[in-house]
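Peer 1: pasting the sequence and the predicted coordinates here, then a few questions.
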Amino acid sequence: MRAIFNHFHPLNKLKRERERYLVNHDVPDNIKTLLSTPLPSLDDDIFSLDYLSVDFETSGFDPKNDSLLSVGYLPLINQQLLLSEAVETLIQSAENIKAETAVINHIVPEMLEQGKPWAEVMDTLLAEAVGKVLIVHGSVVEKRFLNHYIAKQYKLPPLPLLWVDTLQMEKSLHMYKDDSATDDFRLGSIRARHNLPEYSAHGALVDSLATGELYLALLKIHFEGTDSSVRYMKFDYTRAL
């Protein structure tokens, strides 16, 4: 029975999907390296995995009409966020900046003139993601813009990557507590509920740091004192949104 459960576990299904992806598509070396690096096993400890906390700042939600403005990320290794390896990069010549998003992220066209090319930034992110689980807060934006990049740059379908979403983790926690009164799942609001400090600035790097810290707090709430093997983690396996 356990063997059957393991076979149909979403993580093992993702492993088989990666194998099919590499067989069915002509992928460049960087994508091949990313998808051929082994995924965690079901018996691995969630706390011991290598993660990359990621945040995208964009001018909107539709990558076909909006622009990716900046990318921020930092590794989470051995339950420690590695600030010395944190990265935030502006995207060169991004278009469609909107006043309402500029108010939030303070990114204006003049700043983007000093940015880096879109492909260089995204390929660097893909290289950093090798062997890591991606942490995001609300995966819709990051997945849409990453999928768009993969389709436009490489003419490939969405990559079968392994994500964890702190937004969904928090929602599942409230469902378990039967707390239907809470409807504010913004990153700052959730952090406040878990007594994490408020960050006055807003941007890709700050939000990736805030998301990584929240993930560590949620991990302890969900798994401390219980079986924390990977088989019990609710990863986000969806790709196309």
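Peer 2: Happy to help now that I have it.

Peer 1: rest of the way, CA atoms for contacts and neighbours
Peer 2: Noted.

Peer 1: which parts of the protein are strands?
Peer 2: 51-58, 68-77, 80-81, 87-90, 133-136, 163-165 (DSSP state E).

Peer 1: figure out which of those strands is closest to His202.
Peer 2: strand 51-58 (9.6 Å; Cα to Cα).

Peer 1: what is that closest one packed up against?
Peer 2: Packing partners of strand 51-58 (3 or more Cα pairs under 8 Å, 6 or more residues apart in numbering; DSSP states H and E): strand 68-77, strand 133-136, helix 140-154, helix 204-223.

Peer 1: distance of the residue nearest to Leu74 when sequence neighbours are not counted relative to Lys13?
Peer 2: In this structure, Leu74 finds its nearest non-sequential neighbour in Ala86, 4.3 Å apart by Cα to Cα, 6 or more residues apart in numbering. Remark: distance between Ala86 and Lys13 (Cα to Cα, to the nearest Å) = 32 Å.

Peer 1: the two: who's more crowded?
Peer 2: Ala86 (17 against 14; other Cα atoms under 10 Å).

Peer 1: isn't that one up against Leu205?
Peer 2: Yes: counting by Cα atoms under 8 Å, Leu205 is a contact partner of Ala86 at 7.4 Å.

Peer 1: name the residues contacting each of these two.
Peer 2: Shared contacts of Ala86 and Leu205 (Cα atoms under 8 Å, 6 or more residues apart in numbering): Gly72, Tyr73, Leu74.

Peer 1: compare those and tell me which is most surrounded.
Peer 2: Counting neighbours by other Cα under 10 Å, the top entry in those is Tyr73, with 30 neighbours.

Peer 1: for that residue, what are its contacts?
Peer 2: Leu52, Ser53, Val54, Asp55, Ala86, Val87, Glu88, Ala204, Leu205, Ser208, Leu209.

Peer 1: how many neighbours does the residue lying closest to it once chain neighbours are set aside have?
Peer 2: Spatial nearest neighbour of Tyr73, excluding adjacent residues (Cα to Cα, 6+ apart): Val54 at 4.4 Å. As a burial measure, Val54 scores 27 neighbours (other Cα under 10 Å).

Peer 1: from what I can see Val54 touches Val136, true?
Peer 2: Yes: using Cα under 8 Å, Val54 is in contact with Val136, at 5.6 Å.

Peer 1: which one of the helices and strands packed on strand 51-58 lies nearest to Phe235?
Peer 2: strand 133-136 (9.1 Å).

Peer 1: buried stuff in the closest one?
Peer 2: By 16 or more other Cα atoms under 10 Å, the buried positions in strand 133-136 come out as Val133, Leu134, Ile135, Val136.

Peer 1: please compare the first structure with the one that follows:
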Amino acid sequence: MSQLELLALDLETTGLDPRTDHVLSLGWVPVVRGQVLLAEAHEHRVRPPEGVEVGSSATLHRLTDDALADAAPLTEVLPLLLDALRGRVLLAHHAALEVDFVGAATATAYDARPPLTVVDTLAVEHRLRADVNGEVHGSLRLDAARRAHGLPGYAAHHALTDALAAAELLLAQVADLERRLGREVLLRDLRPRRSG
């Protein structure tokens, strides 16, 4: 971890299916050698494609059609994200969502999916809290995982706030793992998965 560079990422979307739903907001913050780099944090609102409305998803993330009318399209924001990810491990809580939406967006824009190494704080939390039978009691949601590590609560469903929340959670999880392992945490200890 003392040498690792990650990019904590969170997306707000119209739904959970990248084949039919759309990205409305992206937030990211680098985590470099165990430090969250707040000065390099970014959030971008995304204008959905023509004819697509935010719909009922606005009740979760409060991103309304009028609030996104002047936002950039995903094709303009995607290169910024890919540049921020270059040389870094993607970090997210329940990372499959971010991986799937980023993969779908790059497949549409560039006819290819990026090869990503991914650390999922949800999977790390499962590992930390599972009993001998692999069962976890209690919620693994981001806010619940943060509480379990003594971290403060944040309002959910805001891309940059959720990215920061995942970054802080990972640092707490790494500290817990280091105590358990008695050594520095390595990337393989976080059970990353490679996509793309």
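Peer 2: Structure received. Predicted, not measured: the structure shown is a model, and the values here were computed from it.

Peer 1: nearest to Ser36 of the first structure among the buried residues of strand 133-136 of the first structure?
Peer 2: Of all these, Ser36 of the first structure sits closest to Val133, with 14.0 Å by Cα to Cα.

Peer 1: wait, what's in contact with the closest one?
Peer 2: Val133 of the first structure neighbours (Cα under 8 Å, 6+ apart): Leu49, Asp50, Tyr51, Leu52, Leu161, Leu162, Trp163, Val164.

Peer 1: buried ones among those residues?
Peer 2: Counted by 16+ other Cα under 10 Å, the contacts of Val133 of the first structure give Leu49, Asp50, Tyr51, Leu52, Leu161, Leu162, Trp163, Val164 as buried.

Peer 1: rewinding a little: now the helices and strands packed on strand 51-58 of the first structure as a markdown table including distance to Ala119 of the first structure?
Peer 2: Converted to a markdown table, those look like this (distance: least, Cα to Cα, whole Å):
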| stretch | distance to Ala119 of the first structure |
| --- | --- |
| strand 68-77 | 11 |
| strand 133-136 | 19 |
| helix 140-154 | 8 |
| helix 204-223 | 17 |
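
Peer 1: can you tell me which of the ones you listed is nearest to Glu110 of the first structure?
Peer 2: Among these, the nearest to Glu110 of the first structure by Cα to Cα is strand 68-77 (11.9 Å).

Peer 1: strand 51-58 and that closest one, what's the angle between them?
Peer 2: Here strand 68-77 of the first structure runs at an angle of 170 degrees relative to strand 51-58 (axes from the mean of the first three to the mean of the last three Cα atoms, to 10 degrees).

Peer 1: what about strand 68-77 of the first structure, how far off from the second structure?
Peer 2: When the second structure is superposed, strand 68-77 of the first structure averages 0.6 Å from its matched positions, counting by mean Cα distance after the TM-score superposition for the first structure.

Peer 1: residues in the second structure aligned with that strand?
Peer 2: Strand 68-77 of the first structure corresponds to residues 23-32 of the second structure when matched by TM-score structural alignment.

Peer 1: tell me the one of the contacts of Val133 of the first structure nearest Phe185 of the first structure?
Peer 2: Using Cα to Cα, the contacts of Val133 of the first structure come closest to Phe185 of the first structure at Val164, 15.6 Å.

Peer 1: neighbours around Tyr154 of the second structure, how many?
Peer 2: With other Cα under 10 Å as criterion, Tyr154 of the second structure counts 14.

Peer 1: and what of His93 of the second structure?
Peer 2: 28.

Peer 1: and Lys177 of the first structure, how far is that from Glu170 of the first structure?
Peer 2: 11 Å.

Peer 1: distance check, the residue nearest the centre of the second structure against Asp100 of the second structure.
Peer 2: Geometric centre of the second structure, nearest residue: Ala92, 2.8 Å, by Cα atoms, centre = their mean. Using Cα to Cα, Ala92 of the second structure is found at 12 Å from Asp100 of the second structure.

Peer 1: repeat that for Pro192 of the second structure.
Peer 2: 16 Å.

Peer 1: can you check Gly196 of the second structure too?
Peer 2: In terms of Cα to Cα, Gly196 of the second structure sits 10 Å off from Asp100 of the second structure.

Peer 1: returning to that earlier point: so can I have a markdown table of the strands of the first structure showing distance to Asn30 of the first structure?
Peer 2: Formatted as a markdown table, the strands of the first structure follow (distance: least, Cα to Cα, whole Å):
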| stretch | distance to Asn30 of the first structure |
| --- | --- |
| strand 51-58 | 17 |
| strand 68-77 | 19 |
| strand 80-81 | 25 |
| strand 87-90 | 19 |
| strand 133-136 | 17 |
| strand 163-165 | 19 |
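
Peer 1: so which of the ones you listed gets nearest Leu219 of the first structure?
Peer 2: Nearest of those (Cα to Cα): strand 163-165, 10.9 Å.

Peer 1: spit out the contact partners of Thr182 of the first structure.
Peer 2: Per Cα under 8 Å, 6+ apart, neighbours of Thr182 of the first structure: His174.

Peer 1: same question for the one 3 residues further on.
Peer 2: Contact analysis of Phe185 of the first structure by Cα under 8 Å, 6+ apart lists Leu167, Glu170, Lys171.

Peer 1: now for the last one: what does it line up with in the second structure?
Peer 2: In the superposition onto the second structure, Lys171 of the first structure corresponds to His126 when matched by TM-score structural alignment.

Peer 1: out of the strands of the first structure, flag the one nearest Asn105 of the first structure.
Peer 2: Proximity of the strands of the first structure to Asn105 of the first structure was assessed by Cα to Cα; the nearest stretch is strand 51-58, lying at 7.3 Å.
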